[in-house]
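S.K.: One predicted model, sequence on top.
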Amino acid sequence: MLKQALTITTVLVTATGLSARISAAQDATALEAITVLGTGLPTSVFESPSSVTVIDDGQLRRIAPEKIGSYLESVPGVIIGEQGIQRIQIRGEAERRVLIKVDGQALTDHTTYGQPVLVDPLNIERIEVIRGASSVVSGSRAIGGVVNIVTKRGAPDTAAEVTFGAGYFGGSDGYRASGSVGGTIGAFDYRITAGTADFGDRETPDRTLVPSESASDSLAVHLGYQIDPNQYVMFKAQRYDQSADVFTDDPDFTITLPNRDLTKYSAFYEGTDLAPWMPKLNADVYYQTVDRVFENDVNTGVPPFVPNAPTNIQGLSDDEGRTWGLNVTAELSIFDIGRSFVGFEYEDDRLDTARSSIVTANPPPGPPGPPVVSVDSREEDASIKTTSLYALQEFDLSDTVTGFLGGRYYAVDAELIRSTRSAPRSNDDDRFLGSAGLVWTPNPETALRLNISQGYSYPSLGQLFLETSAGGQTVIGNPDLEPETATTLELGARYDGAGATIDATFFYTDSSDYIELTGAGGGTLSYTNIAAAEAFGLEVLAETRIGASNWSPYASLTYVRREFDFGNGFKTKDSGTPELFGRVGVKYDFDWFGMTGVLDAHVRGETSATLRDETGAVVRSGDGFGLLEVDAFVNISENASLTVALNNLLNTTYDPIDQIEGQKRSVDVFLTWTF
């Protein structure tokens, strides 16, 4: 594995040296895409002060969507963590510090693992990713960044359009199939999408990981109505059921996630040009529930009750999260200096949880006797209510210089309403966050930018109040926790012209009051605010066309160094983040026998990584790796397309940090047909 890590490092560093003349982005990073992520104002990626990536529908169709992470593998700074369910890391920040949104509305999670993306990949219109602290415009939990999933609306210009997508994924002997029908009838538009997926145990070059299965079923409905040319309303309903087995590599320790289910209802209003001083007015309201069941089973030979006797510990957590929220935003034109953006957001997030632990200690060798059984159960009900006001002003400083200045005020109240184990408790916070950006476009092909933005992550209800038992350990919430905060500084350059583009960013993030688990003795852990964390790095996306040929070399690279300061005198750069990761490749556009498409041959990989705790002990580590892969996208006809992915062609064994072991040499095939 060390040889492979050195190989991929050499390739990536070499490509970085070429980044001055090649640039940004595979198709998934088109600089002309328009987004409101980062500023709240419709702004092209090229002119945005923030680090933004937009993946549109056309680019999504070129990727075989085993899971949502398949769409994000080429985005710089992004690593997909996978322990049963995929979650997203950005710039080394843990998954729980990345804000996940669906149609601009936040998904919430109160575990230590972070929020998974609970959306059918075939119901996605586009994905927007912002990297770095972004809580002024985006909201709480956006310390590492934001991933916003925009779901599809009705098909235009037709009363009924049917789309079907299905595929096979060889690394898990799994499949995914989805179908949708959508259209527009007069002032109404609609779409209904249903899908199912089932993935077997992961097959690696050396073995099959048993158990590591996962499955999902989904149903989504969209109804829209165009009131008049300037006003539009829509209603969306979504159901997404997911289950998974977590591979632990220990037959005496099992983790099962039989339910990770989302039900979501939302209504939207969009107004344009309602008054000379109000170009846009948007409002939305939503209600969602997340049902989560977590089961674990541990067998050990050193029980706490009967010496030298086998013990079984069974843990069960059955949670229901209920969230409703309201967002109102407006783009205003009241100052001659530039556009204005204001917003109001309210979120009421509540969690009901029932947790139990059953410890069965069998008698030691000798005279037979009954097992010693200990049952521990508890129920808790807690809530977080967040109110915030925010605004951002654009400044047209000259024909070539644009400035941005934003701020957000937070007021948060958390409460343990009911508990069978402890008295009611509370926690609250209020504070102001700011952001500032500057973009200079000396010519139409070049943009230089400076951006400073703050991030904010209020503790989850689990971190504040709840007590959890798993794997023979007990985790206790801490009601005195402070929110995590971060400030990100970015210097960036973009170029788009002469057949080449570039999007390069240097970033530095200074974080305070990180919440981590620390030992309290006797197998008990508790959450505490450690002193600080710092990260800096470089992201480069690059692509260029070689002359008049059909060949386009590209690179998507991230270098990052992170350091934890635990506040006890111990600092470590072993923060669990690979220093270098990404992909380097070449694409070839073809037109064969009336079929057009793209071939993409690339090397994908990362360096090794280690995570240490506050004592310096290694918690976990991961191998570096480099994989040779080839993807092909083919437009079979005007209405049908085929994607084929040849994964891990050299059948490399790899075991990256925060992921299960990588899949063996395999083939993914996915067909999309619209009629």
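M.R.: Yes, it's here. Residues are numbered from 1 along each chain as shown.

S.K.: When you work out contacts or count neighbours from here on, use the C-alpha atoms and nothing else.
M.R.: Fine.

S.K.: for Y190, helix, strand, or coil?
M.R.: strand (DSSP: H, G, I helix; E, B strand; the rest coil).

S.K.: isn't it right next to G182, touching?
M.R.: Yes. Using CA atoms under 8 Å, Y190 is in contact with G182, at 5.3 Å.

S.K.: Tell me who's in contact with the residue nearest the centre of the chain.
M.R.: Compute the mean C-alpha point of the chain, and by CA atoms, centre = their mean the closest residue is I88, 3.4 Å away. Contact partners of I88, counting by CA atoms under 8 Å, 6 or more residues apart in numbering, are G69, V78, I79, I80, G81, A94, E95, V98, P116.

S.K.: you'd agree the third one is in a helix?
M.R.: Read it as I79. No. Read with three-state DSSP, I79 is strand and lies in no helix.

S.K.: Could you pull up the residues touching it?
M.R.: By CA under 8 Å, 6+ apart, I79 lies in contact with E73, I88, Q89, I90, G92.

S.K.: who wins for most neighbours among those residues?
M.R.: I88 (29 neighbours; other CA atoms under 10 Å).

S.K.: Structure two is appended below for comparative analysis:
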Amino acid sequence: MYLWENQGPRIDTNRSGVFLCARACFAKGEDMKKSSYASLASLALLAAIPGQQPARAAEVTTLGEVVVTAGRIEETKKEVTANVTVLSREEIEQAAARTVGDLFAELGLSHIQKYPGSLTSIAIRGFRTETHGNDLQGHVLVLLDGRRVGTGNLAKIFTRNIERIEIIRGPGAVQYGSGGVGGVVNIITLRGRNNSLVVDAGAGSFDEYEAGFAATALQEKFDFAGALTALTMGDYETGGGRDYVNTGVDSRAALSINTGYSFAEANRLGMTYTGFTAEKDGNPGYIDTPDADDYTDKDNYSLDLRYDGRMGEGARQWLARFFAGRDENRWVYPTASNPDGWDDGSTARKTTDQQGAQAQISDRFGPATLTAGLDWIKYEVENTWTPEATEYANPAAFLLGKGEFIDQRLVITAGLRHDWYSVEVSQPAGRDEDENHLTPSVGLAWSLNDASKLRTSYAEGFVMPAADQLAADYWNWGIRTVGNPDLQPEKSKTVDGGIDYAAAGLTGSLTLFTTDFEDKITNYILADGSSSWLNQGSASLSGVEAELSYDLGVPLSLAWEVRPYLNLTLLTEYEDNETGEDLLYVSATNYAAGLAVSDGERWSGRLNVAYTGSQLVQDWASFVYPVPVVTLDSFVVADLTVSYRFLATERYGAWTLRGEVRNLLDEDYGYVLNNPMPGRSLFAGLRCEF
């Protein structure tokens, strides 16, 4: 059993400045030993650290200083009862990753599935995002500034204009509705707080070329932050030395803009636009029988208009917003190369149009803070396959409460959300069906002191049935498919507990969790031979999550930040309750460990090692039915990044060289069976900042 749909063969097989372009292509160093690369990487970081520097490179934070939005309003991490991870702007910039999906894999925050062709899904606690537009059907929810981004494909979200990323581990359905079973990822875009301009460019192995532009502005009441990134890459070679044809991309580009106008006191009208496009992104399929000319085109864009307000310095605050967007995926199948015999020159397409609105108000009543609001979303989905057109509408009302007692050492949270949803299959004509769902949560946190906090929570999550699962009635390939109007949402119940610590350069957390997942929707054959769906699957998942980071520069009184770190997820149970067997497509162990160094002025670098454990998967390339289950082996991927600011003047700006070695050990690996990732590659870039 697996916990999400579409785990068979994927559909994709299925900061004024001077512009400078620095190009440097590098070939892979085939004859270097892996141990030599690891040693050189460590020396590259440590040798740069001098005995004295004039200023501390990194700020020391405590639990009361980290701001998160896990309860849909800003609060400190000390007040949160859930397990929340926050990735700062600095951490994001130090990474080799260009997309949020790659960032999660690099830092060991998630098990991912990644294919050639800009397709990456992430998993939290054994549950995964949906990758093709309708995130109501996913089991991990991705947000942009607190609203649905409209895709679970994190290859479509670039990291350049991101201020921070908040990861809520465990159900987030009370706050955000359907899809947040395993967790919620909230991507916070950068806001203009100064005037700056950045231009950068670089090149690397496999004919990779990249250029980018970013700017921020703050003029009286107006703020702006924007970034544009474009890249191209050729076909790559795997760590095993095999050429993987048709893995290049003609063009990938991403644009992000966050701008606003502030008025009165603490009131702001804002607009956020995000866009992604990929043109002729190679879609080779399995490496043993690659298709040399299949490709995908992908687009995702959204516009968000919002009004944030606050009553002076008081606790009363409000938000109103409207957003709309589109997610589109196209798969083109030319016939010149046709190893599987299925190509017919056609183009398959899936388009999801999204609209949504949010309204909420928060205020403080003695020791309690209450947040009440309404959400509304509507999706219209069109496919070139059956069913060709479906619609989803989902209004909801929620109430979130937080109480602080005993000198604010004790925090109690509770929430309740009621979702109403209706679905319709409009082509071919089917039915319309509606359902509703009530979701609770409760949590408790106890601050032992300013540095440490104990917490525990109970939360539920759900995934609403798809339109065809509820309301379909059509014939395809001689088989009738009929929806089941009695379907219930897939549901989860999660209990977790842990401890957080942050002081004197040391930050860490430890969490234990257990989840009961029930009412899994699976295909079912009726007595008359028709295909339908039924709630008939359940699973149990338990595990441990740990994070540890220690800036050695604090106890050693160094001017530099010298910070080793570890992120770990270990699933101790992930079992199908019916068969007693381990769940498919779940990696029990994922971790990342590394060393980050920075003087805060000229030098910075990071050596990162990420481990992904083995998993049981189906071997669809065998063309055998029933599809055999095999083991996808574990692997280790190391990345090294180093940056050096060699010039910083008021007149000419700040100039920085950046070097990256990706897959440092030249590991032959893949996140998906028969879809290996690139071998060792080098990248060099130049950045100009004013």
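M.R.: Structure's in. What do you need? Computed from a prediction, not measured in an experiment: that's the story for all the values here.

S.K.: Just give the TM-score of the two.
M.R.: Overlay of the two chains. TM-score (TM-score structural alignment, normalised by the length of structure 1): 0.80; 602 aligned residues with a CA RMSD of 3.7 Å.

S.K.: so which two of the contacts of I88 of structure 1 are the farthest from each other?
M.R.: G69 and A94 (15.4 Å; CA to CA).

S.K.: Which residue ranges of the stretch 1-150 of structure 2 form helices?
M.R.: 34-46, 89-94, 100-106 (DSSP state H, counting those that start in this stretch).

S.K.: circling back: now, of the contacts of I88 of structure 1, which are buried?
M.R.: G69, V78, I79, I80, G81, A94, E95, V98, P116 (16 or more other CA atoms under 10 Å).

S.K.: Just give the number of residues close to G186 of structure 1.
M.R.: 11.

S.K.: Kindly apply the preceding question to D340 of structure 2 instead.
M.R.: As a burial measure, D340 of structure 2 scores 10 neighbours (other CA under 10 Å).

S.K.: Show the contacting residues for it.
M.R.: Contacts of D340 of structure 2 (CA under 8 Å, 6+ apart): T289.

S.K.: Could you do the one 5 residues further on as well?
M.R.: For G345 of structure 2, the contacting residues are V332, Y333, P334, T335, taking CA under 8 Å, 6+ apart as the criterion.

S.K.: Apply 10 Å and report the result again.
M.R.: Residues near G345 of structure 2 by CA atoms under 10 Å, 6 or more residues apart in numbering: D294, V332, Y333, P334, T335, A336.

S.K.: where does it land in three-state SS?
M.R.: Per three-state DSSP, G345 of structure 2 ends up coil.

S.K.: Skip the chain neighbours and tell me the closest residue to it.
M.R.: Distances taken as CA to CA, 6 or more residues apart in numbering put P334 closest to G345 of structure 2, at 4.4 Å, once the chain neighbours are dropped.

S.K.: Shouldn't that neighbour be within a strand?
M.R.: No. Assessed with three-state DSSP, P334 of structure 2 is coil; it does not lie in a strand.

S.K.: what do we get in structure 1 for G401 of structure 2?
M.R.: Here G401 of structure 2 is matched to Q393 in structure 1, going by TM-score structural alignment.

S.K.: Test my guess that its match contacts L41.
M.R.: Yes. If you go by CA atoms under 10 Å, Q393 of structure 1 and L41 touch, sitting 9.4 Å apart.

S.K.: which neighbours do these two share?
M.R.: With the criterion set as CA under 10 Å, 6+ apart, the overlap between the contacts of Q393 of structure 1 and L41 is E331, L332, R339, S340, F341, V342.

S.K.: Switch these over to JSON lines; also include neighbour count.
M.R.: Below are those laid out as JSON lines (neighbours: other CA atoms under 10 Å):
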{"residue": "E331", "neighbour count": "24"}
{"residue": "L332", "neighbour count": "21"}
{"residue": "R339", "neighbour count": "20"}
{"residue": "S340", "neighbour count": "24"}
{"residue": "F341", "neighbour count": "22"}
{"residue": "V342", "neighbour count": "21"}
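
S.K.: and these, which two are the farthest apart?
M.R.: R339 and V342 (10.4 Å).

S.K.: Now the common contact residues for these two.
M.R.: With CA under 10 Å, 6+ apart, R339 of structure 1 and V342 have common neighbours L41, E331, L332, L392, Q393.

S.K.: Inside helices: which ones of these?
M.R.: In helices, judged by DSSP state H, none of those are found.

S.K.: Any chance of a markdown table for those, columns distance to V560 of structure 1?
M.R.: As requested, the shared contacts of R339 and V342 of structure 1 are exported to a markdown table (distance: CA to CA, whole Å):
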| residue | distance to V560 of structure 1 |
| --- | --- |
| L41 | 29 |
| E331 | 36 |
| L332 | 38 |
| L392 | 29 |
| Q393 | 31 |
